[in-house]
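> one predicted model, sequence on top.
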Amino acid sequence: MRTWKTKKEFKKLFIEKAEVLFEKNVKELSHREVYQIIATMIKDLVSDDWIQTEKIYNHKRVRQVYYFSIEFLLGRLLNTNLLNCDMEELCRSALQDFGFDLEDIFPEEPDPGLGNGGLGRLAACYIDSMAALQLPGHGCSIRYQYGLFDQRIIDGQQVELPDAWLRNGFPWEIKKSDKAVDVRFGGHAYMRPGKGGALVCVHEQYNTVRAVPYDVPVLGYQNRTVNTLRLWKAEYTRENMYGQLRYGDYRKALQYKDQAQQISRFLYPNDSTYEGRKLRLMQEYFFVSAGLQSIMRHYKKHYGSPKLFDRYIALHINDTHPALIIPELMRILMDEEGLSWEDSWRITTNSVAYTNHTILPEALERWSIPMFQELLPRIFLIVDEINRRWLEAVQQRFPGQEDKAREVAILWNNQVHMASLAVVGSHSVNGVAKLHSEILKINTLKPFYTWFPERFNNKTNGVTHRRWLIESNPQLTELICDTIGKDWVHAPEKLLALEPFGNDAAFRERLAEVKQKRKEILAEYLHKERNITLNPHSIFDIQIKRMHMYKRQLLNILHVYHLYRQLVENPGMDIIPRTFIFGGKAAASYGEAKITIQLINTVARLIDQDYRAARKLKVVFLENYNVSLGQKLFPAADVSEQISTASKEASGTGNMKFMFNGAITLGTMDGANVEIHQEVGDEHSVIFGLRADEVQRYYQEGGYSSWDIYNSDADVRRALEVLEENPMFGQLREALLDRNDEFFVLKDFKSYCAAQQEIERRYRDTEGWFRSSTVNIAHAGHFSSDRSIQEYADEIWNLDAVKI
């Protein structure tokens, strides 16, 4: 990868950029302007490699993968790209000569509002790994003007404000107006006889939305590969608007203009209303259609006949949001390229692969047929025909068994079932952890597994160790490199060489010093930026993830309240000081999750106001949790809270980020926790609660009564007093008792309390604790996204590395 050869060259270019971009000399620059200058310099620096990467892919006619995801939670890119260019130290030194500290510049970059949680962060880690492994792979999504929302906590409650992350622009992107495509919505579609009696589609009276691509370079780690994340922005077309104005329908023209611009305005519009659901469907088709049109245009220019499309192109859909890629590719191949249904279906199923992220059947995406048909009439005709042919095959195999058809139908009960479409229209279906993949086969997607057993496989999630260890925790990175060398940086599985050092007292002492330093860094940051005071010598017990009842932040805070009551009754109780940190957003319409945030803040206030407890306990809810804040939290954690109801979490990736930073997992046997436990064993993790088969048995056979637990367990009754004393928490109490505790919070409460006591017992044994920490770091390499992506490349995409 090209670099600035000397500090002198860097400083010369920096001065020139300051004059060109801002007409200022260096001393007049603000920190934000310094950030924008460096970002522009890096983009210029890698531009030749970016062009060269695409040229080589095209010249060698290599197979390429396009990863479609409704989210890409990138995090800040400045530090990452400096690391990937191996230019951080040169940049830091040059800025010091100018009187700037690079650490003051990093916070000037807003977190891109392109994602919300694990789905989007996984996609970001995966495109990072593709580039690092020199695999020809690109991302495709929407360029949202506003992120999910900017979370503020006011009087203990979540308040949602607009996340205007683009207010100062996004210097990493390049607008490609010449690559724009048109996407059709509405109108009427029907089939009529064409030449030779073949049916051809007529689609008329539709509205057109212009899709404009913005490309972001994805840099490989200290190699010359630069792949592309293409983000699509929706714009109205003047032709469409003037056409309506010509007929004098000003209201309709303005309505069309507003609707077109809304498509890429918000990440996850509220789907509690008809208009919100319609907008979500428009978003999903918009970026799928724009992406596929762009890919086909590029493919035909460099590869030739569309009949060979599946030989050179792999299309991956990250959950069902991009599942419309299946009928849209069929539309392009049949309507625009003139291929038969049979050839188009073969190409489509050979090209498309689907990752499922949803265990809960009720959470699988469905759309109303009338809305779908009105919005996407041509796509509906294709989906209807896919469904007809598919059910015909099912009925031939199971004549007269309508229940078999109902289980696997794409169109049923006046709904379009997107998971069914994704399975039927792809050649590979994977879960994201071993347990999750098994549950898909035996439960969620069982009828499809029975039909297509060869399609189902597992690809356990991973996270990029470059961001979540090397970039986020330089102190630990330095210690590891001093101990086992640097080979693990390019081959994270070589972290296993660290394991024997868990028995080395000198190493454990240095590891303890690193952890203490990271806790002090977090405490200092929170005091400076948020006026929060933490005890850096307490146990940092951290749960940071999207707020959801199955993730059981409620179980965590009820245990904290239980500890609080114990301390009130026995102020002299021997307990190591504990700091419980929560973070995560609740969907704006998710009442129980928002009330849980209130509960956490209520308990935090109770503790702060009681001197008997405040000396030993601290509870903090950190508003607006994002990637950048996570990069401070993961390195500081002692305890990784992974306490979802067993069988509910597909995988989790936060558990892996904590593991890379030496935290000990306190968790259920759920998702990738199972594989973490397999790696490190009982000695180096703390597992509690019901197992997945026990949970499923309760759901299927009954036999669980939360009222029985409430009546028989004094600790549970005491913990629930915080809900009973305040009417605002009535909905939570109702969920636990009157609706029989769907996620088994009370069932697992006693086991969780015992697990927390085990954490304290182990923490008192400093030698044993940091031996466990070492073992976790050593085995974390298995959970690198490099391993995950190599498995996708070898076993699903049939993709080879290409040296640039």
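Yep, that arrived.
> alpha carbons only for contacts and neighbour counts from here, please
Will do.
> what's the helix or strand for W707?
Assigned by DSSP states H and E, W707 belongs to helix 706-712.
> distance of the nearest residue to I796 once chain neighbours are set aside from P306?
Distances taken as CA to CA, 6 or more residues apart in numbering put S428 closest to I796, at 6.8 Å, once the chain neighbours are dropped. From S428 across to P306, the span is 21 Å (CA to CA, to the nearest Å).
> and if you look at A636?
Taking CA to CA, one finds A636 at 52 Å from P306.
> for the two, indicate the residue with more neighbours.
More crowded of A636 and P306, by other CA atoms under 10 Å: A636, with 29 against 19.
> who's in contact with that one?
K515, Q516, R518, K519, L522, F540, N661 (CA atoms under 8 Å, 6 or more residues apart in numbering).
> how many other residues sit next to the residue nearest to L292 when sequence neighbours are not counted?
Residue nearest to L292 in three dimensions, not counting chain neighbours: L329, with 6.9 Å by CA to CA, 6+ apart. By the criterion of other CA under 10 Å, L329 has 24 neighbours.
> OK, contacts around L329?
L292, S344, T348.
> got a ChimeraX select line for the buried ones in those residues?
A single ChimeraX command selects the buried members of these (16 or more other CA atoms under 10 Å):
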select :292,344,348
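> okay, the contacts of L329 in TSV with distance to V209 next?
Supplementary listing: those in TSV, determined by distance: CA to CA, whole Å:
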residue	distance to V209
L292	15
S344	25
T348	25
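> so the closest residue to G137 other than its chain neighbours, which state does it fall into?
Of all residues beyond its chain neighbours, the one nearest G137 is V65 (4.7 Å), with distances taken as CA to CA, 6+ apart. Assigned by DSSP: H, G, I helix; E, B strand; the rest coil, the conformation of V65 is strand.
> ok, so what distance separates V65 from N223?
In terms of CA to CA, V65 sits 19 Å off from N223.
> what of D163?
34 Å.
> dropping in the other structure now:
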Amino acid sequence: MASEALPPLPSQPSDPAALAQAILERLFFTVGKDTVTATDRDWLHAAAYAVRDRLVERWMETQRSYYRRDVKRVYYLSMEFLLGRLLVSGLINLGILDEARAALRRLGIELERIRDLEPDAALGNGGLGRLAACLLDGMATLGLPGYGYGIRYEYGMFYQRIENGWQVEHPENWLRYGNPWEFPRPEVLYPVRFGGRVLQFTDAAGRLCHRWVDTEEVMAMAYDTPVPGYGGRTVNNLRLWSAKASRDFDLRYFNEGDYIEAVAEKNRSENLSRVLYPSDTTEMGRELRLRQEYFFVSATLQDILYRFRKTHGDLELLPEKVAIQLNDTHPALAIPELMRILLDEHAMAWEPAWEITRATFAYTNHTLLPEALETWPVELVARLLPRHLQILYEINRRFLEEVRARFPGDEARLQRLSLVEETPPRRFRMAHLAVVGSHRVNGVSALHTGLLRREALADFEALWPGRIVNCTNGITPRRWLLQANPRLAALITERLGEGWVTDLDRLAELAPLAEDAAFRDAFRRIKQANKQDLAERIHHHLGLDVRPDTLFDVQVKRIHEYKRQLLNLLHVAALYNDLRAGIERLPRTVILAGKAAPGYRMAKLIIKLAHDIAEVIHHDPETAGRLSLVFIPNYDVSTAADIIPAAELSQQISTAGTEASGTGNMKLALNGAVTLGTLDGANIEIREAVGGDAFFAFGLDAEEAARLRRARPDPRTWLEADARLARVIDQLASGFFSPDDRGRYRPLVDALLGEDRFLVLADFTAYAAAQEAVEAAYRDPARWWAMAVRNTAAMGRFSIDRTVRDYAARIWGVEPVTPRRRPRPRTSPPPRLPR
């Protein structure tokens, strides 16, 4: 290749003096400030640019090595990537954190002062985006040729503020001050089409052909962000697409003085990448969301095929050189899009095109809830993507023929398996499309995968045994221990050396230290210092005083009925009643955080209930210092990194059989929190790893929950059996916690007493008993801190590195690649800083 003939760029030195000089140069020449006028944010950007410079050579060499060796590459397609702040993580991965801190001090700047000014990249909502970020970290750390693809949302889902106890959504303008980590690529521009009509004709060879014409066009422009692995040897790429108008404005309208209409088309086009997950509660929101998903996959496939065809002419080689992973169903339109490209643009016959497509794609399922399985109205697909409608119908026709051949006369099975839900209004089932169009489907925990095989995708398992495999989720120890909890990381390194950072199984060597009183005490002191830090942050941001010597009881995750924050709140109310009745309880600070989807009324009502209960508790002198309830707003990666190291009790209390895996449970356990949880998702595997006596399990398991739902018992029977629970429900119904609006929580009460779909009342008594066991264990410090140490020690199997190896071996078929390092010294010494 031509690039191989080019001499490599000189390596960037990273000693404190050279880093300080580089930061100063970036302040002058890139930020455009001097040391007199620079703000802390200017210094942040200058430092980020200097770090980015040190990634670029490794980044380019990584990409050259992939071309040089003609390796198979993984393309990870996700609508969400929650990367968190990148300055400190970049310094850690390059191994120059201490040098950078010293360099900034030479310039009169403290790293700790500027790092919190960096916004979280608002590219996701929850666990889906955090998993995607961890997978990118794992692929780069292991040297796997991996690329992330997503959308460069101008605004995140929303910035959550709490006003009078209610969640209020505000624009999350994370790009307000620019993004020093990204490289705009205006030359990487692809057209994405919508609407129009399909011409059908026969070519000279008698082949039936299709041409998609009269379409509207939007341009997708690339923005690249380097993704370094730990050690900085491999630097992969995250490419995000931003929507640009195919023309900036209509000069005719402009000349006529209609300035609004002149730019209307530009604004409509660029709305595609404006905001994450437009609300699907309106027709316009649903259409915009479908447009987003197709925009994303169309641009991505054009880019993947452009890269492939730079070195390969035969498209039949695609599955040998390309693995595309669909992170949930949002990118599932990539399947008919690749078929369209192969059929219409490369004149390929259906059978080889389908064989290539299926061998290229794999699909990760993340949910068992029927309402969370994405579907799209046939009418909407027909209007926006008429050619894809034809291809989807043909995929379904051929697929159902295969089902008929295997199960003749089984019409019920055909209806269950069809890509089209025929009940009006007819809808495409995107999970079915993702399964049919992929060679592998994976669940994300052992329980979840088992439920997919036995229930949600049982008909597919019967049709294609072995296609559904398990790859339990994992987390990156670089972000969630080394960076988030430097005190604990230092203690572990002192005992084990640095090898645990890339070999988390080494943590098992800590297990014997659970019986070492001195180590337990060191572990406890670190947790106490982290609790003090969090208490100070709570006071600073919320004006609340919490006692660091209380049990820090944490539940942080998206607000949803199945995650059962309501169960937690009912128990907090019961604890309050106990204290008022003179019953002694362990002093406790309950910490909640999470966002509710803007259109999810019940979830938003649960947030309001948390604030109303907190208001009653905090204004009652009889509970002062003994019980606190804190809701920390705008939960994101950085907020998680503040909370998780301080957590002592990790609440993972979803209704059994509803949580696919969870990754928050892993992060909390890794940082020495003891889990109180149901036997759901990855909780089961965490319990196996830490031991049943270091995990507080309670409640119905998945099979028992399913049986109970089928039996449809009267939820009031649970109230009759538990007087504490009955009193709390009565308080909600009577307005005890909402004297300004006594009917406010009637919808919650009616849902609990009407169906109790998520078995909150059914599990309450067992949950309260488990909380009693927590109190007893916490009153025995030797026992508690031994459990905490054992939790950290057992987390090796939940490293993202193990997850990535599973994907690489079982799904992608890729091998690590070690880039060649060719550092060159500068030809002259760098200019020195003035003293």
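Sure thing, it's come through. Note that the coordinates shown come from a computational prediction; the quantities given were computed from them, not determined experimentally.
> out of the contacts of L329 of structure 1, name the ones that lie in helices.
L292, S344, T348 (DSSP state H).
> just to revisit the earlier point, show me what whatever helix or strand comes next after the helix holding W707 of structure 1 is packed against.
Counting by DSSP H and E, the next helix or strand C-terminal to helix 706-712 of structure 1 is helix 714-724. Taking 3 or more CA pairs under 8 Å, 6 or more residues apart in numbering; DSSP states H and E as contact, the helices and strands that helix 714-724 of structure 1 lies on are helix 553-569, helix 706-712, helix 730-733.
> pick the most deeply packed of the ones you listed.
Ranked by mean neighbour count under mean count of other CA atoms under 10 Å, these are led by helix 553-569, which reaches a mean of 21.
> which one in structure 2 is aligned with L435 of structure 1?
Taking TM-score structural alignment, the alignment pairs L435 of structure 1 with L447 from structure 2.
> the nearest residue to F249 of structure 2 once chain neighbours are set aside: how many residues sit nearby?
Spatially, and ignoring its direct neighbours in sequence, F249 of structure 2 is nearest to V263 (4.7 Å; CA to CA, 6+ apart). Each residue near V263 of structure 2 was counted by other CA under 10 Å, and the total is 18.
> how close does V263 of structure 2 sit to S654 of structure 2?
From V263 of structure 2 to S654 of structure 2 the distance is 48 Å (CA to CA).
> just L97 of structure 2 next, same as before
Counting by CA to CA, the gap from L97 of structure 2 to S654 of structure 2 is 38 Å.
> these two: who's more crowded?
Between L97 of structure 2 and S654, S654 has the larger neighbour count (other CA under 10 Å), namely 25 against 18.
> pretty sure that one sits against N683.
No - if you go by CA atoms under 8 Å, S654 of structure 2 and N683 don't touch, sitting 10.0 Å apart.
> for those two, list the residues in contact with both.
With CA under 8 Å, 6+ apart as the test, S654 of structure 2 and N683 both reach G677.
> just to revisit the earlier point, could you export the helices and strands packed on helix 714-724 of structure 1 as a markdown table, including distance to E471 of structure 1?
A markdown table is the format used below for those (distance: least, CA to CA, whole Å):
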| stretch | distance to E471 of structure 1 |
| --- | --- |
| helix 553-569 | 28 |
| helix 706-712 | 45 |
| helix 730-733 | 39 |
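> list the buried residues of stretch 106-114 of structure 1.
So stretch 106-114 of structure 1, judged by 16+ other CA under 10 Å, has buried residues F106, E108, E109, P110, D111, P112, G113, L114.
> the third one -> structure 2?
Using TM-score structural alignment as the criterion, the counterpart of E109 of structure 1 in structure 2 is E118.
> show me what contacts that match?
E118 of structure 2 touches R41, L44, R85, L87, counting by CA under 8 Å, 6+ apart.
> and of those residues, the nearest to L27 of structure 2?
Proximity of those to L27 of structure 2 (CA to CA) peaks at L44, which lies at 9.3 Å.
> map that closest one across to structure 1 for me.
By TM-score structural alignment, L44 of structure 2 lines up with Y35.
> nearest spatial neighbour of its match, skipping sequence neighbours?
Y35 of structure 1's closest residue in space is I105 (CA to CA, 6+ apart), at 5.8 Å.
> okay, and that neighbour sits in which element?
helix 102-105.
> pull the residues that contact that helix.
With contacts defined as CA under 8 Å, 6+ apart, helix 102-105 of structure 1 is touched by H31, R32, V34, Y35, C91, R92, L95, Q96.
> apply 7 Å and report the result again.
Under the criterion CA atoms under 7 Å, 6 or more residues apart in numbering, residues H31, R32, Y35, R92, L95 lie in contact with helix 102-105 of structure 1.
> which ones among those residues map onto helices?
Reading helices off those with DSSP H, I get H31, R32, Y35, R92, L95.
> contacting residues for the fourth one?
Read it as R92 of structure 1. D101, L102.
> re earlier: so which of the contacts of helix 102-105 of structure 1 is the most crowded?
Y35 (21 neighbours).
> verify the stated contact: H448 of structure 2 with A656.
No - in this structure H448 of structure 2 lies outside contact range of A656 using CA atoms under 7 Å: 10.3 Å.
> tell me which element the alignment partner in structure 1 of I686 of structure 2 falls in.
When structure 1 is aligned by TM-score structural alignment, I686 of structure 2 is paired with I676. Assigned by DSSP H and E, I676 of structure 1 belongs to helix 673-680.
> please consider this matter closed, and thank you.
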